[in-house]
Structure formats: C-alpha cells, structure tokens
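Asks: Would you be able to build a 3D model of this:
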Amino acid sequence: MRQSPHHPPLTAIWSRLPRLVLFVAASLPLMLLAMLAIGLAAGSAKAGAEAGRSSAETAGIVCAGENLTGKLSATDPEALARARAEAAAVPNGKGRLWKIEKPGVAPSWLFGTMHVTDPRVVAMPDAARDAFETADTVVIETIDILDPAKAQAALMSRPELTMFTDGNTLVSFLDEEDARLVEEELARRGIPLALVSRMKPWMIAGMLAMPACELERKNEGAPFLDIRIAGDAEAAGKTLLGLESIGEQMTAMADLPIEFHVRGLVETIRLADLMPDIMATMTELYLEGEIALIMPIIMAAGPENGEGDTDGYAQFEERIVLMRNRVMAERAAPIFADGNAFIAVGALHLPGEEGLVSLLRDAGYTVSAVR
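Replies: Predicted coordinates for the structure are as follows:
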C-alpha cells in the first residue's frame, strides 16, 4: 500500500468502499466514453465491436486478484453469512437475465451487463445469448460510443462536462499532500499531470481504477460486453437503440459536487493495491448472478467488517443509479410495448426497491428471473 504517514489508516479508507465500489462500477463505462471522445483511448470502439478483434490475442491477458468470498469463507464464515443475509434482503438481487411479459405482447428480455472486457463476461450465458438471437430490437445504455466522431462532437459542444473551463485545474482542489500523491501516481503510469490537469477528477479516477489488464485488452481492441452486444446486433441487422445519450451520462457525473469527485480520486489512488481483489470479486460474483452480494462481500472482507463512513454514498447512488433507473424505465416502456426486445444495461441498475426490475413490475409487467 503506497501510503505516507499522513494518509488515513486502511480501516478508514476501507470504510469508504461503498462509495468507491459504486463509483468504479458506474463510472468506468462513462470514463471510457469520454476517453474515446477526446482521443485518450488507443484503438476505436468501432474496431473493438468487430468480431475478429475480440479474442485471439486478448483472451490470454489475465487479471490478477482474489475473490474475497473465498477469503471470508476461510477466515470469517460468520461475516460471510451476514453478507449473504444482507444480499438476500435486497429485492431482485440475484440474476442477470429477466423475462419481461405482459398479456398481448411478445415477451422481451432485460439483461444486466458488466462493463469489462473479461472474455468470461463478454461471452454471455447461453440463456441470454438465446434471448438476444431471437430479439428483433436490441437496446444498450447508449449507442453514442459506436460513433467516436459523433461522441466527440457531443462532448465538444459541452466541454464543461468533462473539463475545467473556468480557469481552475485539478490542483486547484487538492491540498499539497494530495496533489503530490496524484502527481506521483500519474507519473508511475507514464501520464504527465499537465496532460490531464484540466480533466474533471472523476475521469482521472476512472482511468486509474481500471486494472492494467482491462486497459491492455481495451488497447488491443477487445470490446466490453455492451459494445460486443451492439456490434453483434448491427451485424445481424437488428434494430439497435440507446436509452441515454453520452451528454446525459456525463451530466449525471458532473452534477455531483466537485469535492465528492476529488475525494473519489484520492481514495482511488490510496486503494490502488486493493483494486485487483475488488475487481475480481465484482466480476466473479457478477458471473454467478449474485449482484446484490457484491457490496456486502467487499465490505465484510475489510477491517472491522467495513463498517464506517458512508458520506456521499447516498447522493452518488441517487444521481448515478436511481435517477437513471427511472429514466431508463420510462424510455424502455414503448420498446417493451412493441415486444421482442433485448435490453442490456449495467447490472447495478437491476436490484433493489427502485431498481429496473421493481420499476417494471410497478408498470404492470410480469418480470421473472431466468435461471
């Protein structure tokens, strides 16, 4: 752990994980969109969506990290049991694929994705692949990423979403110690601070939180799951739609206070050594369909079972997850009304009393998990 004597102890840092894990899960795709749009990502998303680029040279890139579920099972089975009980109490917390039905309308499907290039994730389970193949219409969160030039134009029209345009720079919001921490971490990765000093801190944090294996696969042209779905839909001649625009997604991040984003950046750097285990846990629980278990497991594996500061978590969840859930449900309604659609959004948007599954049930649909 790269900490100076002035850095908070691991217990204090781990206590902020609810905010950080939610940030990583929600912001990685948004950060990638922005990087593509401003030319920082190597390789184009369009090329990544093409079939020949996704596996041969990238499948062998292995991510380090240990699933914390196994650690808990061996060292603290009682904490593991509490984490499982917490997850079990979350409505619709288990399952990646959901069947959407209403009398008189052909069934549709809701699929939770994870925005990573891991070949196990990109492959999709057989049931989801079958549902995708039979659907006439395919929907992802945003289709803007399929056209980097269009995404770039959209962002350039509102530069304040991703860049400081008022004369400030990142260093304007950092004390001396944190500024040194950020500069050293960027230098370690070969990125001069001057190159990114006008970028909003959430973009830099997302870039630093992304494991090296993910960056390597993306730079080799491997698509993350949502892009693969979109590319396959285009290749099959299906109608392809998006629920949001890149501008709306960036606005959601920009709406949060700058102080929140600055803290997120600093904490991302301080937790850098833990990120491989966090990402491994998120990925493997996702593959098992245990969406609601991700946060309890990560928190339970930390010092003092991760109990502590949740400052900013509720605000982030409301703006980045819950508010977008309501928009997605509203915009998905006419698509589901036509039937035979396959809608793929981040799995984070599915569980909970205000998750998409609950919102669709409230709208009169029968929604059932596909095992």
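
Asks: use CA for all of it now, contacts and neighbours both
Replies: Fine.

Asks: Select the longest strand from the chain.
Replies: Scanning the chain for the strand with the most residues, using DSSP state E, yields strand 105-113.

Asks: Next, the second sequence, to be compared with the first:
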Amino acid sequence: MWSLVEGANLGWFRRAALVATAILVGWLSSAGAVGAAPALWLVRDQDSEIYLFGTLHALPAGLSWRTPLYDAAYARAHTVWFEADLSGADPRTIGDIVRRYGVDPGAPLSRKLPAADLRALSQQVDLARIDHLRPWAVALMLSVRGAAAGGAQVQKGADLAVTRTATRDAKPMRAFETLEDQARMFASLSNAAEVQYLSDVIREQGRRRARLTLAASGESLQQAWISGDVERLAPGLVGDMRRENPSLYDALLRRRNLAWTDALVRQMAGSGVELVNVGALHLIGEDGLPALLQARGFEVTRVQ
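Replies: The predicted structure follows:
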C-alpha cells in the first residue's frame, strides 16, 4: 500500500481514485426514504431521463444491494456514467500524477502537522515512508486503509461492480473526471484546508468507533445506505464538513457538483435514458445533484 505514492502502485491508486470523492468509506444521500433500498432518483424532461444512484465505493464481500428497480434502470440506460475515467490508469501515468500533485519534498509532512496529530499519525504509519507526501495524499491513504480494516473492499463496491457489468455488456460508459482531475482537486486545497483534512482523518482513524458506526444509534453508514434510511443521518455528516472545513466542502462537493450538473444538463438537451453512479455524498442537500438539477427546471423524483 505504501508503495503507491512512492512507486505508483496501480492497485492502490485505482482504489484511491474511486474513494477520492468520499473522504471516508462512503457517505449518504438525503431525502425521505422510499422503501428499504439504496437511494435512486429519476431526472426527466419531455424526451430524456437520467437516473442518479448514490454509491458506496467500498463494501464487504457478499453484500446484495442491486434491486429490480436499479437493474431496470441499468437495462434501459443507453450510457452508464461514473465519477472517474480509469481507462488510462497505467503505472507510468499514475506515478506521474502522484509526483506532480501528491509529493512535496521541499516541505516535509512532519513540519506541517500540529505536534499532537504528528504523534497520533506516528502510531498509525511509518512516518519516514510518507514524510515526502502532501497531507491530502496521506489522508486519502489512511481512509482507504480504514475502509479495509472495517471489512469493506473497493473491488466489491458498487462502482466497480457496475463497471464490470457494463464492460461485460459492452455498455457505453462515460466519466465526469479523469484521475488527474481528482488529484488536481485535492492539490488545489489551501494549506490550512489540506492539513485540517488530514488532521480530521488522523483523529477519525484513532477512534475505536469511527464514522463507520454512529455513536448515537450504533447504526452503521452501510446499514443506512443499504436500507435507504438517509433522511436522519446524512445532514449531520455533510453539515460537519461544510461547517468545519468549508474549503474542502467547496472543492470536494459544491464546485464539482456544479460542473457535473452542467454536463448532465447538456445530456438532457438530447434524448434517451442514462444512468449516473457517483458517491452518495454528491446527492446530498442543496448542493447535491438532485437539488441542482431540480433548480434547473427538471422534474426530479426519488424513486427508490
């Protein structure tokens, strides 16, 4: 795992790219529950339909999440969308991206973090092997490792599961971003926002009960996602980020969602059916894709 940012291990960064928009192991979408199933929205105008599905990027093996309604949407879709295009994810390209955006040899990580966070981090990783990395890269690495420790696997996540199915079925696939776009997004954070992001992840990883389990109810995010019970849980998760690290919220969610909305509006100008699979965090609240598309005048309905 550590060789990713040192030597561009393809497997690690492929997984990291898929969770780059989820911070921890998947967050949740908002809106009232419509049946016990992961949330799915339908956006339509006179001659176009786009289904919006909020994924968890990492899931345990054997978890059944596909429903007849999702499968029907997939079958009808002419094109299947994902967050990132992994077609160019060869080791040389990945290594170049990491060297350009994830490494800072002139300012070691050990000089950027507060002393308490540095001590906590040293209990989780070998500092000597990551001291050249930028805070966002370390935060992402810790998040992936935290997901794996909880039994979740990106290879079993909804995104890669649908990618494999679409590849098998020769479905046309499109992506909103490239891997470089995602790395550039994290690298564009201010120093303060980037350090705070890592500090938050360090503290999260140090807790016995991280956000994979909500302390108040004991209900896991995964359970809430699979049951579609997101109305109560989602606002606090996204609200925390918006309040505590507004720069990260703006870069990770708001600006990207606005760009993705523009892309989907262009698609709605044509005709047909499309299926969009993105991290469920991108479907939350007033800056989520359902709300933004509704504000553009489209009919938006949560159908699952």
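
Asks: what TM-score do we get after superposing?
Replies: The TM-score (TM-score structural alignment, normalised by the length of the second structure) is 0.77; 281 aligned residues with a Cα RMSD of 3.7 Å.

Asks: about what we covered before: please enumerate residues in contact with the longest strand of the first structure?
Replies: 96-101, 128, 131, 135, 225-226, 336-350 (Cα atoms under 8 Å, 6 or more residues apart in numbering).

Asks: Which among these count as buried?
Replies: 96-101, 128, 131, 135, 225-226, 336-337, 339-350 (16 or more other Cα atoms under 10 Å).

Asks: Among those residues, which are located in strands?
Replies: Per DSSP E, strands hold the following members of these: 97, 98, 99, 100, 101, 341, 342, 343, 344, 345, 346.

Asks: Please name the residues that touch the fourth one.
Replies: If I follow you right, that is residue 100 of the first structure. 107, 108, 109, 110, 336, 365, 366, 367, 368.

Asks: so residue 371 of the first structure makes contact with residue 94?
Replies: No. Residue 371 of the first structure lies out of contact with residue 94 (Cα atoms under 8 Å); the separation is 9.5 Å.

Asks: neighbour count winner among these two?
Replies: Counted by other Cα atoms under 10 Å, residue 371 of the first structure and residue 94 do not tie: residue 94 has more neighbours, with 21 against 10.

Asks: ok, that one to residue 351 of the first structure distance?
Replies: Using Cα to Cα, to the nearest Å, residue 94 of the first structure is found at 8 Å from residue 351 of the first structure.

Asks: hey, what's in contact with both of the two?
Replies: 291, 292.

Asks: Now do residue 78 of the first structure against residue 150 of the first structure, distance only.
Replies: According to Cα to Cα, residue 78 of the first structure and residue 150 of the first structure sit 51 Å apart.

Asks: Please name the residues that touch the residue located most distally from the centre of the second structure.
Replies: Ranked by distance from the centre of the second structure (Cα atoms, centre = their mean), the top residue is residue 46, with 31.0 Å. Under the criterion of Cα under 8 Å, 6+ apart, residue 46 of the second structure has no neighbours.

Asks: Not counting sequence-adjacent ones, nearest residue to the aligned partner of residue 282 of the first structure in the second structure?
Replies: The alignment partner of residue 282 of the first structure in the second structure, by TM-score structural alignment, is residue 221. For residue 221 of the second structure, ignoring the flanking residues on the chain, the nearest one in space by Cα to Cα, 6 or more residues apart in numbering is residue 212 at 5.7 Å.

Asks: what about that neighbour, how many neighbours?
Replies: 20.

Asks: how about it, what does it touch?
Replies: The contact partners of residue 212 of the second structure, taken as Cα under 8 Å, 6+ apart, are 25, 150, 220, 221, 222.

Asks: right, and the fourth one touches residue 58 too?
Replies: No. Distance between residue 221 of the second structure and residue 58: 11.5 Å, which falls outside the contact criterion (Cα under 8 Å).

Asks: Same drill for those two, tell me which one is more crowded.
Replies: For the pair residue 221 of the second structure and residue 58, the greater number of neighbours falls to residue 58 (27 against 22), based on other Cα under 10 Å.

Asks: What about the aligned partner of residue 132 of the first structure in the second structure, how many residues nearby?
Replies: In the second structure, the residue paired with residue 132 of the first structure according to TM-score structural alignment is residue 74. By other Cα under 10 Å, the residues close to residue 74 of the second structure number 21.

Asks: Show me what residue 249 of the second structure aligns to in the first structure.
Replies: Taking TM-score structural alignment, the alignment pairs residue 249 of the second structure with residue 317 from the first structure.

Asks: how far away is the closest residue to that match other than its chain neighbours from residue 95 of the first structure?
Replies: Leaving aside its chain neighbours, residue 317 of the first structure sits nearest to residue 22 (7.6 Å; criterion: Cα to Cα, 6+ apart). Look at residue 22 of the first structure and residue 95 of the first structure: by Cα to Cα, they are 18 Å apart.

Asks: Thanks a lot, catch you later.
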